[in-house]
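Asker: Structure here, sequence nowhere to be found:
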């Protein structure tokens, strides 16, 4: 019988052993998803699955048991990267002005979109099979942008009239223009320009009418 990875043979305590198995399985999955995101961003959706497993420190059998197909792995990596991007916003806002938090998050967004574009061939079939996945992802990202803009309106660093959908669309445009690694300096310059337009500025003083 195949030994379950991460569980000692003969481990005592059924419930404790079960919790250990779940913890180990979760750790292996996290490692696989992190390795997959790196590989897809670097090599595209055709990245070698064996190399992903090696990078994660697990056997190829572990990868296939959790993700029976390349499409399942791409989908899981996409969902995981989306969740990480969305979860990062509260930490960025902790003790940081909202305009700087939004700029940092925008940089992470460019990296997220670059990875998405790199695995586009396989991801398109995944999104076609799950028509709601694209919409759910956009809704989640829009909610994060809205929260960052609202924080900026409260602390006075961002203008209060910016529309989250417009901002997300503008960020998507930056990634289309300069989203790959070679274009990252251009992407950073464009993000700085975008953020400068979103910042709250006192009205310029008009010259006196004579």
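Answerer: Ah, there it is. These numbers come from a predicted model, not from an experiment.

Asker: For the rest of this, base every contact and every neighbour count on C-alpha atoms.
Answerer: Noted.

Asker: For residue 152, give its distance to residue 162.
Answerer: Applying Cα to Cα, to the nearest Å, the value for residue 152 to residue 162 is 10 Å.

Asker: For these two, work out which one has more neighbours and name it.
Answerer: residue 152 (24 against 16; other Cα atoms under 10 Å).

Asker: tell me the contacts of that one?
Answerer: With contact set as Cα atoms under 8 Å, 6 or more residues apart in numbering, residue 152 has these partners: 97-99, 158-160.

Asker: Which ones among these map onto helices?
Answerer: Judged by DSSP state H, the subset of the contacts of residue 152 located in helices is 98-99.

Asker: closest to residue 90 among the contacts of residue 152?
Answerer: Nearest to residue 90 out of these is residue 98 (Cα to Cα; 10.3 Å).

Asker: Spit out the contact partners of that closest one.
Answerer: Residues in contact with residue 98 (Cα under 8 Å, 6+ apart) are 148-149, 151-152, 155, 157-158.

Asker: Kindly report the same for residue 126.
Answerer: 71, 75.

Asker: quick one, helices of this protein?
Answerer: Counting by DSSP H, the segments of the chain that form helices are 14-43, 49-56, 60-66, 70-93, 98-118, 120-129, 131-155, 164-178, 184-198.

Asker: hmm, which of the contacts of residue 98 are the buried ones?
Answerer: Buried members of the contacts of residue 98, scored by 16 or more other Cα atoms under 10 Å, are 148-149, 151-152, 157-158.

Asker: here's the one I want to compare it with:
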């Protein structure tokens, strides 16, 4: 890619990242082109489909999550590694409203531009889960697909205005349900009956 073309590509990607963070996965491609000060045809020349654009946006983050999983496998206790990675994965999905549905669909669609990245990151999480299970730190009846589904569910919960303030507590409940012998945030799961809002 020529230097000027690369500069245009990087600029489009930076603008798209900002717009998708604001508007979610259904962000207007026309708005992205307008903010980048290019024609819609230029945007489509670089990214022929919405999925191609989202894949380019997400690839770096997904690659970082995969690398982080590999690092955690060797640097942290199995249960700590799994929870740390799970927390990062949920935080990532919450950065891009609506992306979890696309990622879940991409797992089952080899033709999707997001398929390879989603399969790779799910495999990374599965390795951390399997390591924790082998150490007796995680329940054995959860698999990598279910772990990925829990990430999607936690991201969705965090996106709901009425539930967003409960997101950290709900994360702790889910983490304690996956791991064996782990209390939810020092027993915070035992909430007072009046705290139901």
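Answerer: Now that the structure is in, tell me what you want to look at. Computed from a prediction, not measured in an experiment: that's the story for all the values here.

Asker: TM-score for these two?
Answerer: Here the superposed chains carry a TM-score of 0.61, computed using TM-score structural alignment, normalised by the length of structure 2; 170 aligned residues with a Cα RMSD of 4.1 Å.

Asker: Make JSON lines out of the buried ones among the contacts of residue 98 of structure 1 and add distance to residue 63 of structure 1.
Answerer: Shown next, in JSON lines, are those (distance: Cα to Cα, whole Å):
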{"residue": "148", "distance to residue 63 of structure 1": "36"}
{"residue": "149", "distance to residue 63 of structure 1": "39"}
{"residue": "151", "distance to residue 63 of structure 1": "41"}
{"residue": "152", "distance to residue 63 of structure 1": "42"}
{"residue": "157", "distance to residue 63 of structure 1": "45"}
{"residue": "158", "distance to residue 63 of structure 1": "44"}
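
Asker: Would you point out the most distant pair within the residues you listed?
Answerer: Spatial extent of these (Cα to Cα) is set by the pair 148 and 157 at 10.6 Å.

Asker: which ones are touching the residue most central in space within structure 2?
Answerer: Structure 2 has residue 93 as the residue nearest its centroid, 3.3 Å off, counting by Cα atoms, centre = their mean. By Cα under 8 Å, 6+ apart, the contact list for residue 93 of structure 2 reads 99-100, 151-152, 155.

Asker: and what of residue 151 of structure 1?
Answerer: Residues in contact with residue 151 of structure 1, defined by Cα under 8 Å, 6+ apart, are residue 98.

Asker: Which position in structure 2 pairs with it?
Answerer: Alignment note: residue 151 of structure 1 maps to residue 131 in structure 2; criterion TM-score structural alignment.

Asker: any idea how far the closest residue to residue 101 of structure 1 other than its chain neighbours is from residue 185 of structure 1?
Answerer: Among residues not flanking residue 101 of structure 1 along the chain, residue 92 sits closest, at 5.1 Å (Cα to Cα, 6 or more residues apart in numbering). Plainly put, residue 92 of structure 1 is 22 Å away from residue 185 of structure 1 if you go by Cα to Cα.

Asker: Could you do residue 133 of structure 1 as well?
Answerer: Separation of residue 133 of structure 1 from residue 185 of structure 1 (Cα to Cα): 31 Å.

Asker: again, but for residue 178 of structure 1
Answerer: Distance of residue 178 of structure 1 to residue 185 of structure 1, given as Cα to Cα: 8 Å.

Asker: what's the answer for residue 105 of structure 1, then?
Answerer: Noted for residue 105 of structure 1: a distance of 16 Å to residue 185 of structure 1, by Cα to Cα.

Asker: mind listing what the corresponding residue of structure 2 for residue 48 of structure 1 touches?
Answerer: Using TM-score structural alignment, the equivalent of residue 48 of structure 1 in structure 2 is residue 32. The contact partners of residue 32 of structure 2, by Cα under 8 Å, 6+ apart, come to 12, 15-16, 19.

Asker: Of all pairs in those, which one is the farthest apart?
Answerer: Using Cα to Cα, these span at most 10.5 Å, a distance reached by 12 and 19.

Asker: I'd guessed residue 153 of structure 1 sits against residue 147; true?
Answerer: No. When contacts are counted by Cα atoms under 8 Å, residue 153 of structure 1 is not listed as touching residue 147 (9.8 Å).
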